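>>> Any chance you can model this:
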Amino acid sequence: MSTTDATPQFSITRTFDAPRELVWKAWTDEAELAQWLHPFGVSTDSVSFDIRVGGRYRYTMTNDETGEKFPTGGEYIEVAPVDRLVFTWGEPDAPVDVAPVITLTFVERGDHTELVFHMRGHEGKPGDGFIYDGWDEALTNFGRHLAGELKG
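Below is the predicted model of the structure:
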């Protein structure tokens, strides 16, 4: 008998022209995260990341046009350097057991890295204008950062 998981979730897969170690570093270094971790038209500030199991992170995204602020954060559940990063995401102090969970899997593809971004706890699809599109844009910024096109 098979069971179907009805938890809303989605994945985005991207391949970057960078070795896995550099892709991992760009996800785990505060200075790098501040440069790209936001959708288009938004800036990131007040960045604090404690990347270890049980460590917490926080950052604030600010809408460049309106100044509206979006405090964001969560807790690291799994940290397996250059392979996998799992963390909650949402309100900075949301309890771990109710927050959406993001799993990042870093797959070496020769001199490229495939990143599988999976969010469990939110439904998403292209054109939703919020969660999926925001992460899709952040991953575009991530690629631009890796290519040296974004300046902090």
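>>> From here on, just use CA atoms for contacts and neighbour counts.
Noted.
>>> Just give me the neighbour total for A99.
Neighbouring residues of A99 were enumerated by other C-alpha atoms under 10 Å; the total is 20.
>>> Just list the residues touching it, thanks.
With contacts taken as C-alpha atoms under 8 Å, 6 or more residues apart in numbering, A99 has the following neighbours: G74, T88, W89, G90, G121.
>>> Among those, which one lies nearest to S11?
G121 (11.6 Å; C-alpha to C-alpha).
>>> quick one: the closest one and Q9 touch, right?
Yes: in this structure, G121 is within contact of Q9 by C-alpha atoms under 8 Å, at 5.6 Å.
>>> how about the helices in the chain?
In chain order, the chain shows helices spanning 20-28, 30-36, 131-146, with DSSP state H as the criterion.
>>> Counting neighbours, what do you get for G129?
Burial of G129, expressed as a neighbour count using other C-alpha under 10 Å, amounts to 10.
>>> distance of it from D111?
If you measure G129 against D111 using C-alpha to C-alpha, to the nearest Å, the figure is 33 Å.
>>> run this one through as well so I can compare:
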Amino acid sequence: MAASASASESIDARTVVITRELNAPARIVFEAMSKPEHVIKWFGPVGWPLTKCDMDFRVGGKFSFAMTGPNGVQNTPFGGTYREIVPNQRIVYDNGFEIEGAGRMVHTITLEEKGNKTLLTFSTLFDTVAMRNEHVGMGFVVGVNSGFDQLNDLVETMAKNAG
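Sure, this is the predicted structure:
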């Protein structure tokens, strides 16, 4: 079973926050994050395409993803449940590898429109500080930012095509 945070492990110590400005309105960013035909184009680091993308995008709905590495081997699937969805503003979901005893994390995405751009804040709360440190050490921040680079490219194109 996954370890749980001790009383001495503050929320701040278990959290990673990544903020990005994207070149599209919030409604387009939300669409790119909520539909599998878009998610498959940007999610994950460059060189690790999303090769499994099952989404039931609604509160209580489940998702299951897997990426395939440069060696052609698909990694262990991961997924979770959508906890909160406020169109064009907020998505909250839990996430973890689909194996017995794997730790969990909760991701909170907020979208704040600023003219024709969107400030995206991606906050991840890990079960424990050790889990946070392990993910950061494995390239979590670099990988998420690589995916957000691809997301920005996609939403720029979607915004141009919209109008």
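>>> And the TM-score between them?
Here the superposed chains carry a TM-score of 0.83, computed using TM-score structural alignment, normalised by the length of the first structure; 144 aligned residues with a C-alpha RMSD of 2.6 Å.
>>> List the contacts of the counterpart of G90 of the first structure in the second structure.
The alignment partner of G90 of the first structure in the second structure, by TM-score structural alignment, is G96. Residues touching G96 of the second structure, when contacts are defined by C-alpha under 8 Å, 6+ apart, comprise F78, G79, G80, A102, G103, R104, M105.
>>> Just give the closest residue to G96 of the second structure, not the sequence neighbours.
Taking C-alpha to C-alpha, 6 or more residues apart in numbering as the measure, G96 of the second structure lies nearest to R104, with 4.8 Å between them; neighbours along the chain are not counted.
>>> what's near enough to touch the alignment partner in the second structure of N63 of the first structure?
With TM-score structural alignment defining the correspondence, N63 of the first structure maps onto G69 in the second structure. Contact analysis of G69 of the second structure by C-alpha under 8 Å, 6+ apart lists G47, W48, P49, N75.
>>> Tell me the spacing between G69 of the second structure and A159 of the second structure.
Distance from G69 of the second structure to A159 of the second structure, counting by C-alpha to C-alpha: 30 Å.
>>> related to what we said a few turns ago, please identify the residue in the first structure that aligns with the residue nearest to G96 of the second structure.
With TM-score structural alignment as the criterion, R104 of the second structure lines up with A99 in the first structure.
>>> Over to R58 of the second structure?
R58 of the second structure maps onto R52 in the first structure, with residues paired by TM-score structural alignment.
>>> just checking, its match touches L85?
No: assessed by C-alpha under 8 Å, R52 of the first structure is found out of contact with L85, at 9.7 Å.
>>> Pick out whichever of the two has more residues nearby.
For R52 of the first structure and L85, the more surrounded residue by other C-alpha under 10 Å is L85, and the numbers stand at 23 against 14.
>>> Tell me where the first structure has strands.
Remark: strands of the first structure, listed N- to C-terminal, are 9-16, 42-49, 56-63, 69-80, 84-88, 101-109, 112-120; assignment by DSSP state E.
>>> do you know which of those strands lies nearest W24 of the first structure?
Between the strands of the first structure, strand 101-109 lies closest to W24 of the first structure; by C-alpha to C-alpha that is 7.5 Å.
>>> Run through who's touching the closest one.
Strand 101-109 of the first structure has contacts (C-alpha under 8 Å, 6+ apart) with 19-20, 23-24, 82-89, 113-121.
>>> Produce a ChimeraX select command limited to the buried residues of those residues.
Once 16 or more other C-alpha atoms under 10 Å is used to decide burial, the buried members of the contacts of strand 101-109 of the first structure can be selected in ChimeraX as follows:
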select :19,20,23,24,82,84,85,86,87,88,89,113,114,115,116,117,118,119,120,121
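>>> State the distance from the aligned partner of G47 of the second structure in the first structure to R58 of the first structure.
For G47 of the second structure, the aligned position in the first structure is G41, judged by TM-score structural alignment. Applying C-alpha to C-alpha, one obtains 19 Å for the distance of G41 of the first structure from R58 of the first structure.
>>> neighbour count winner among these two?
Per other C-alpha under 10 Å, whichever of G41 of the first structure and R58 has more neighbours is R58, with 20 against 12.
>>> Name the nearest residue to the more buried one, ignoring sequence neighbours.
For R58 of the first structure, ignoring the flanking residues on the chain, the nearest one in space by C-alpha to C-alpha, 6+ apart is G73 at 4.2 Å.
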